[in-house]
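J.: missing the sequence, but the structure's below:
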């Protein structure tokens, strides 16, 4: 599967409930029908696993071929709660129109959540503050002047200064 296993581990057994969306194209842009079916089957299987979970009894039953000590060690590691929220969105194919629809859907979702939570989803004061700070940091990237930021930001700027290779053609 073309996906990071640690990410799915977080969804299945992580410390927080994470709602996830699986966006699955029914048809592949490439002519790789067999591989595409493998990927689709894995997407559907992950959403089923997120929904169902696995009990300790099911984990023990899977490990019936092992000795009791090994089963006692391994079985608890194979348990996950299920009832993890996920959506599966099937689209005909990935193309500009469908990507635009998905972007519009997520923008609308953010707007509706903001209305429900009583916040303006389009006031981005944190982003604006970051832009103000960036105006001060950008010139510092090209100088050796002393820095007056927190230790973390100073360290990032120092590292950049030491390792950046200027490729500007101007």
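T.: Great, that's in hand. Being a predicted model, the structure only gives us computed values, none of them experimental. Residues are numbered from 1 along each chain as shown.

J.: from here on, contacts and neighbour counts on C-alpha atoms
T.: Noted.

J.: check the secondary structure at residue 119 for me.
T.: Put simply, residue 119 is coil when judged by DSSP: H, G, I helix; E, B strand; the rest coil.

J.: how many neighbours does it have?
T.: Using other CA atoms under 10 Å, the number of residues around residue 119 comes to 12.

J.: measure it to residue 66 for me?
T.: 54 Å (CA to CA, to the nearest Å).

J.: any idea which element residue 87 lies in?
T.: Assigned by DSSP states H and E, residue 87 falls within strand 86-91.

J.: what segments of the protein are helices?
T.: 5-13, 33-52, 56-62, 68-74, 96-117, 125-140, 151-163 (DSSP state H).

J.: may I see those helices arranged in JSON lines, with mean neighbour count and distance to residue 87 as well?
T.: Formatted as JSON lines, the helices of the chain follow (neighbours: other CA atoms under 10 Å; distance: least, CA to CA, whole Å):
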{"stretch": "helix 5-13", "mean neighbour count": "15", "distance to residue 87": "13"}
{"stretch": "helix 33-52", "mean neighbour count": "15", "distance to residue 87": "8"}
{"stretch": "helix 56-62", "mean neighbour count": "15", "distance to residue 87": "25"}
{"stretch": "helix 68-74", "mean neighbour count": "13", "distance to residue 87": "30"}
{"stretch": "helix 96-117", "mean neighbour count": "12", "distance to residue 87": "13"}
{"stretch": "helix 125-140", "mean neighbour count": "11", "distance to residue 87": "29"}
{"stretch": "helix 151-163", "mean neighbour count": "13", "distance to residue 87": "38"}
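
J.: want to compare, so here's the second one:
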């Protein structure tokens, strides 16, 4: 679902000009990424918790697993809730210091390490709980996100149904291809691209 939402949101609302031709006055089209929660904990969750940018997050979790193994699903569900809880509550400096003292660290170690364990908290997230992952519920999720994207485009006054930024890359791609295969000898519009074309042509075999 993440890849679908990337196209849905970033391609639809990644615009800087309103339908009336005037520049937008706010940020539009968020950068979207995501994946399986357990993997995310060891990839980008660190950025969500302690990064310098405020990044809203959606957690999508089913109650019923299609592959019940012992209490694995309970642990997965618990980790989902605890991650959203951590984003909300965070950890203060005083809490970090107390935690480290309780672990027996010296006061010097506490003062050095505690600032690094502070988590701001108050970071927005939604936890979307579904009974199980099924075609009907997946469709409902997609419909919800589609509605969100459309409503945002109306509020911002942008057209969610064109992709002129993508078209420019396609147009330039024809000229780059022709230079790669040698059917066009005129140099590229910029030295950087021409240098990369020359590098390819000097080393490619086939």
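T.: Everything's here; your move. These figures come from a predicted structure and were not determined experimentally.

J.: quick check: TM-score for this pair?
T.: Superposed pair, TM-score by TM-score structural alignment, normalised by the length of structure 1: 0.81. Supporting alignment: 164 aligned residues with a CA RMSD of 2.8 Å.

J.: what would the helices of structure 1 look like in CSV with distance to residue 24 of structure 1?
T.: Putting these into CSV (distance: least, CA to CA, whole Å) gives the following:
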stretch, distance to residue 24 of structure 1
helix 5-13, 16
helix 33-52, 7
helix 56-62, 29
helix 68-74, 33
helix 96-117, 12
helix 125-140, 31
helix 151-163, 38
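
J.: residue 120 of structure 1 maps to what in structure 2?
T.: Alignment note (TM-score structural alignment): residue 120 of structure 1 maps to residue 159 of structure 2.

J.: what's the spacing between that match and residue 170 of structure 2?
T.: As judged by CA to CA, residue 159 of structure 2 and residue 170 of structure 2 stand 20 Å apart.

J.: what do you get for residue 83 of structure 2?
T.: For residue 83 of structure 2, the distance to residue 170 of structure 2 equals 40 Å [CA to CA].

J.: then residue 189 of structure 2?
T.: Counting by CA to CA, the gap from residue 189 of structure 2 to residue 170 of structure 2 is 15 Å.

J.: got it, and residue 45 of structure 2?
T.: Residue 45 of structure 2 is 34 Å from residue 170 of structure 2, where distance means CA to CA.

J.: do the same with residue 62 of structure 2
T.: Remark: distance between residue 62 of structure 2 and residue 170 of structure 2 (CA to CA) = 40 Å.

J.: same question, residue 80 of structure 2
T.: Shown here: residue 80 of structure 2 relative to residue 170 of structure 2, a distance of 40 Å by CA to CA.

J.: ok, residue 39 of structure 2 next?
T.: 34 Å.

J.: could you do residue 140 of structure 2 as well?
T.: Remark: distance between residue 140 of structure 2 and residue 170 of structure 2 (CA to CA) = 33 Å.

J.: Provide the aligned range in structure 2 for stretch 74-88 of structure 1.
T.: So stretch 74-88 of structure 1 sits over residues 113-127 in structure 2, by TM-score structural alignment.

J.: in the matching stretch, what's buried?
T.: For stretch 113-127 of structure 2, burial by neighbour count (16 or more other CA atoms under 10 Å) applies to 114, 117, 118, 119, 120, 121, 123, 125.

J.: from those, which land in strands?
T.: Applying DSSP state E to these, the entries found in strands are residue 125.

J.: now the buried residues of stretch 113-127 of structure 2 in TSV, with distance to residue 175 of structure 2?
T.: Converted to TSV, the buried residues of stretch 113-127 of structure 2 look like this (distance: CA to CA, whole Å):
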residue	distance to residue 175 of structure 2
114	56
117	52
118	52
119	50
120	49
121	49
123	46
125	44
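
J.: show me which of the buried residues of stretch 113-127 of structure 2 is closest to residue 2 of structure 2.
T.: Nearest to residue 2 of structure 2 among these: residue 125, at 16.0 Å, using CA to CA.

J.: OK, contacts around the nearest residue to that closest one once chain neighbours are set aside?
T.: Leaving out its chain neighbours, the residue that sits closest to residue 125 of structure 2 by CA to CA, 6 or more residues apart in numbering is residue 57, at 4.6 Å. Residues in contact with residue 57 of structure 2, defined by CA atoms under 8 Å, 6 or more residues apart in numbering, are 124, 125, 126.

J.: for residue 54 of structure 1, see how far away the counterpart of residue 57 of structure 2 in structure 1 is.
T.: With the correspondence set by TM-score structural alignment, residue 57 of structure 2 lines up against residue 20 in structure 1. Separation of residue 20 of structure 1 from residue 54 of structure 1 (CA to CA): 19 Å.
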